[in-house]
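Peer 1: Okay, sequence plus prediction incoming.
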Amino acid sequence: MKKNDHAIAYWKENIRYVLILLTIWFLVSYGAGILFKDALNHIRLGGFKLGFWFAQQGSMYVFVVLIFVYVRLMNKLDKKYGYDK
């Protein structure tokens, strides 16, 4: 594989990871906090309605977790393509 093809494959995989993680974050923050809040409000978490909890705190927690997932994925991707040196 040429160096340029190597870099293009690396960035395609990187962009795919970013799009997947942003989609998850969108579904959690917008979907659970706004679109599906009425259905989620029937469930309680710590005394609060689940839709309210996602709108106020859940999306932030998910975002922080997704940051760690992204770091782990990128470390594996760097090793796969030899950019970890």
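Peer 2: On my side now, so go ahead.
Peer 1: make it CA atoms for all contacts and neighbour counts henceforth
Peer 2: Noted.
Peer 1: mind listing what A32 touches?
Peer 2: The neighbours of A32, taking Cα atoms under 8 Å, 6 or more residues apart in numbering as the test, are L40, G51, F54, A55.
Peer 1: Next up, a structure to set beside the first:
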Amino acid sequence: MDDNKNVKKPNKAKAYWRENIKYVSILLAIWALVSYGAAIVFKDELNTIKIGGFKLGFWFAQQGAMYVFVVLIFVYVRIMNKLDKKYGYDE
């Protein structure tokens, strides 16, 4: 029986890290799209839209990206708590 537990643990750890890397990759892609895409690449297109009298491209470059980053932190914490619980790593 102990042999079965030892075989399952590495598989469980590999599955946990595979899923963890998937989530981190998605969140990093969102981060890159917002910071680089919205503030630099798509700035001219976004500047045709105004929020509170400011062009949307300017808003993303100055404030919007920071808000998105903070939201991504909370999303990451929530996802990781669920992932830890799913694989039995929660305390």
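Peer 2: Yep, that arrived. Because the structure is a prediction, the values reported are computed rather than measured.
Peer 1: What's Y36 of structure 2 aligned with over in structure 1?
Peer 2: Using TM-score structural alignment, the partner of Y36 of structure 2 in structure 1 is Y30.
Peer 1: ok, how many other residues are close to that match?
Peer 2: 16 (other Cα atoms under 10 Å).
Peer 1: Next, find the distance separating it from K3 of structure 1.
Peer 2: Y30 of structure 1 sits 40 Å away from K3 of structure 1, taking Cα to Cα, to the nearest Å as the criterion.
Peer 1: G46 of structure 1 now?
Peer 2: Computed as Cα to Cα, the G46 of structure 1 to K3 of structure 1 distance reads 53 Å.
Peer 1: Ok, K49 of structure 1 next?
Peer 2: The span separating K49 of structure 1 from K3 of structure 1 equals 52 Å under the rule Cα to Cα.
Peer 1: which of the two has more neighbours?
Peer 2: For the pair K49 of structure 1 and K3, the greater number of neighbours falls to K49 (16 against 8), based on other Cα under 10 Å.
Peer 1: pretty sure that one is touching D38, no?
Peer 2: No - applying Cα atoms under 8 Å as the test, K49 of structure 1 and D38 come out as separate, 9.4 Å apart.
Peer 1: Output the longest helix belonging to structure 2.
Peer 2: Ranked by number of residues, the top helix in structure 2 under DSSP state H is helix 2-32.
Peer 1: Not counting sequence-adjacent ones, nearest residue to the residue sitting nearest the centre point of structure 2?
Peer 2: In structure 2, the centroid-proximal residue (Cα atoms, centre = their mean) is L27; its distance is 2.1 Å. The shortest distance from L27 of structure 2 to any residue other than its chain neighbours is 6.8 Å, reached at L72 (Cα to Cα, 6 or more residues apart in numbering).
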